[in-house]
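Enquirer: Output the structure for:
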Amino acid sequence: MNLLLSPQIAPIVLLISSNLFMTLAWYGHLKFTDKPLWIVILVSWGIALVEYCLAVPANRIGIQAYSAAELKTMQEVITLAVFMVFSVFYLREAITWNHLIGFAFIGVGAFFIFKGPLGH
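Expert: Sure thing, here's the model as predicted:
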């Protein structure tokens, strides 16, 4: 089987791709505050449709290799990583030590989700 199509790798690739679209749908319009809100909403919905077309298969394939909690955790960590890059390069916002420390705590939480039950 192709490595990119394996149940271990496919959800990661699909979730990264879906998060690129969702971050653009949710935050891309912040540079276009002169546009009417209804237009921004419609464009965002169109972008979000692509996100759903990637996220749903990511979870459908991923459940073969990961628990639902692991898939959700993976999605949240990927979301934060994508958002951090997006906010720096697209929105031109600085990442502060507070952000990094907060993200690190989320990373510690993700570690425990993937570690499995304690004491086993």
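Enquirer: from here on, contacts and neighbour counts on C-alpha atoms
Expert: Noted.
Enquirer: Contact partners for the residue nearest the centre of the chain?
Expert: In the chain, the residue lying closest to the centroid (Cα atoms, centre = their mean) is Thr79, at 2.7 Å. Counting by Cα atoms under 8 Å, 6 or more residues apart in numbering, Thr79 makes contact with 16, 19, 23.
Enquirer: what's around the last one, how many residues?
Expert: What it means is Thr23. Around Thr23 sit 20 other residues, with neighbours defined as other Cα atoms under 10 Å.
Enquirer: Would you do the same for the sequence below? I want to compare the two.
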Amino acid sequence: MPTTISFLLPPIMLVASNIFMTFAWYGHLKHKGTAIALAVTLSWGIAFFEYCLAVPANRLGSAVYSTAQLKTIQEVITLLVFAGFSVFWLKESLTLNHAIGFLLIALGAAFVFRG
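Expert: Predicted coordinates for the structure are as follows:
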């Protein structure tokens, strides 16, 4: 019988893993003067920690979520983390069009969870 922690732990781990991955993919954009080889090496190192969280999150999550649901959870988390990252790390503004686009994606994701 799945417990509350079975439902909550995988998304929490996916949030943490996505923070690492967002920094791995986009964090270097704040430091464009850095050599690309260094950016790639540092990004690869950061991505290691993302995998250390994402792989177990998906393994644990597969006990209570379908694969499509896990992927959908990941994509919604990606949008939320990226939105915060863009504003707070890259100092970029999110526009109404961004919000509408993200909302439409989230609405599409909701259909994956409909019985």
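Enquirer: Superposed on the second structure, what's the mean shift for the strand or helix carrying the residue nearest to the centre of the first structure?
Expert: Here Thr79 of the first structure sits within helix 68-89, counting by DSSP states H and E. Compared with the second structure after fitting, helix 68-89 of the first structure deviates on average by 0.2 Å (mean Cα distance after the TM-score superposition for the first structure).
Enquirer: ranges for the helices of the first structure?
Expert: Along the first structure, counting by DSSP state H, helices occupy 10-27, 37-62, 68-89, 97-115.
Enquirer: next one: stretch 1-19 of the first structure to chain centre, how far?
Expert: Relative to the centre of its chain, stretch 1-19 of the first structure is centred 13 Å away, using Cα atoms, centre = their mean, to the nearest Å.
Enquirer: Repeat that for stretch 21-32 of the second structure.
Expert: Offset of stretch 21-32 of the second structure from its chain centre (Cα atoms, centre = their mean): 14 Å.
Enquirer: That one: which residues count as buried?
Expert: 21-24, 26-28 (16 or more other Cα atoms under 10 Å).
Enquirer: Having no further points to raise, I will conclude here.
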